[in-house]
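Q: I need the structure of the sequence given here:
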Amino acid sequence: MTALIVVMWVSTGAAQTLVSYSPVGDAIPTSLTGQPGDALRGRAIVVNRQKGLCLLCHTGPFAEERFQGDLAPTLAGAGSRWNAGQLRLRLVDSRRVNADTIMPSYYRIDSLNRVGAAWQGKPVLTAAEIEDVVAFLLTLKE
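A: Model (predicted):
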């Protein structure tokens, strides 16, 4: 089996630099930033209807949030179903796990269709934001 190295964007303030990672099976086992994410910031991204848009398709343990989606699996129990690496790959590029998914690639900028001008060449979430969401999803055990 050959190793695949994928190069993605990481936002570091105003500048953007490249980071490489190697998917292993159905996961990206190492942090994109080299640091663990912050679960509180991750939760804020998940429930934010302008940033992550997660609740457009997913439901979860967010009693204060109205109109949660039902097009995708519930986020409740995500931390029991998947490990950090599996969650990271699903956020970065879920098409690697399911070619027919409707979930957007939150951290990929190449080979995308119908990307708005303001988003061209930019990931939806930064590497740090991906790690924050992973950290939060890992807390959802039930």
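Q: C-alpha from now on. contacts and neighbour counts both.
A: Noted.
Q: out of everything not next to it in sequence, what's closest to residue 74?
A: residue 59 (4.9 Å; CA to CA, 6 or more residues apart in numbering).
Q: residue 41: how many residues sit nearby?
A: The tally of other residues near residue 41 (other CA atoms under 10 Å) stands at 16.
Q: for it, give me its contacts.
A: 129, 132, 133, 136 (CA atoms under 8 Å, 6 or more residues apart in numbering).
Q: from residue 137, how far off is it?
A: Distance, residue 41 to residue 137, by CA to CA, to the nearest Å: 11 Å.
Q: does the residue lying closest to residue 38 once chain neighbours are set aside count as helix, strand or coil?
A: The spatially closest residue to residue 38, leaving aside those adjacent along the chain, is residue 132, at 4.7 Å (CA to CA, 6+ apart). Judged by DSSP: H, G, I helix; E, B strand; the rest coil, the three-state class of residue 132 is helix.
Q: let's see this one next, to set against the first:
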Amino acid sequence: MTRFAIFAATASLCATSAAAEIVKPTDVTFVDGVIEASLTGTPGDPAAGAEIMDKGAGNCIACHAVTELDHLGFHGEIGPPLDGAADRWSEAELRGIVADAKQMFDGTMMPSFYRVDGFIRLGDAYTGDAHQGEVEPLLTAQQIEDVVAYLMTLKDE
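A: Sure, this is the predicted structure:
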């Protein structure tokens, strides 16, 4: 029974320290638009990142084309194609761009996916009313890491 108690306590401490590693949107440090360290301390999952690229929270392909994801249908042309993204930007640069592209690209229309403050006029979905309560980021810290992991697979051949 003592070994079980020690194991349970160790597992609990590990879970607590892992949860403590998540950087809140308000605590993110950008240096010239770049976020050097992981937001979670956990590697991103490229497969999960590819799913986020489609409709839903990320919906990256609404603005960007990705040849590998042609099976998903409509791809936008507002943003640059993401083919070869890993050759153009480092992992830290991609993390900064996905989290809040406005830190790197002044005037961009790309949404800030990991930001919760500083908005000029935040609405309540499609109601026409002002937002009430706390603002949640469009993507979680782990979703940011997943998208970055997927983008790091997009290399020119």
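Q: trace the residue nearest to residue 38 of the first structure over to the second structure, please.
A: Counting by TM-score structural alignment, residue 132 of the first structure lines up with residue 146 in the second structure.
Q: and for residue 86 of the first structure?
A: Counting by TM-score structural alignment, residue 86 of the first structure lines up with residue 93 in the second structure.
Q: let me know the secondary structure of the residue sitting nearest the centre point of the first structure.
A: Per CA atoms, centre = their mean, the C-alpha nearest to the average position across the first structure is that of residue 91, at 2.4 Å. Using three-state DSSP, the structure places residue 91 of the first structure in helix.
Q: please apply the same query to residue 94 of the first structure.
A: Taking three-state DSSP as the rule, one finds residue 94 of the first structure in the helix state.
Q: which of the helices or strands spans the closest residue to it other than its chain neighbours?
A: In this structure, residue 94 of the first structure finds its nearest non-sequential neighbour in residue 105, 6.1 Å apart by CA to CA, 6+ apart. Counting by DSSP states H and E, there is no helix or strand that carries residue 105 of the first structure.
Q: residue 105 of the first structure maps to what in the second structure?
A: Match for residue 105 of the first structure (TM-score structural alignment): residue 112.
Q: again with residue 71 of the first structure
A: Under the alignment (TM-score structural alignment), residue 71 of the first structure maps onto residue 78.
Q: so residue 154 of the second structure makes contact with residue 86?
A: Yes - assessed by CA atoms under 8 Å, residue 154 of the second structure is found in contact with residue 86 at 5.5 Å.
Q: distance of residue 17 of the second structure from residue 11 of the second structure?
A: 10 Å.
Q: show me where the second structure has helices.
A: Counting by DSSP state H, the second structure has these helices, from start to end: 2-20, 46-53, 85-88, 91-100, 141-151.
Q: TSV for these, including distance to residue 60 of the second structure?
A: Formatted as TSV, the helices of the second structure follow (distance: least, CA to CA, whole Å):
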stretch	distance to residue 60 of the second structure
helix 2-20	27
helix 46-53	5
helix 85-88	13
helix 91-100	10
helix 141-151	9
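Q: wait, which of the ones you listed is closest to residue 38 of the second structure?
A: With CA to CA, the closest approach to residue 38 of the second structure among the helices of the second structure belongs to helix 141-151: 7.1 Å.
Q: buried set for that closest one?
A: The neighbour-count check on helix 141-151 of the second structure (16 or more other CA atoms under 10 Å) flags 141, 142, 143, 144, 145, 146, 147, 148, 149, 150, 151 as buried.
Q: circling back to that earlier point, who's in contact with the counterpart of the residue nearest to residue 74 of the first structure in the second structure?
A: In the second structure, the residue matched to residue 59 of the first structure (TM-score structural alignment) is residue 65. Listed by CA under 8 Å, 6+ apart, the contact set of residue 65 of the second structure reads 75, 76, 77, 80, 81, 82, 83.
Q: what comes into contact with stretch 66-79 of the second structure?
A: The contact list for stretch 66-79 of the second structure (CA under 8 Å, 6+ apart) reads 54, 61, 62, 63, 64, 65, 81, 82, 83, 110.
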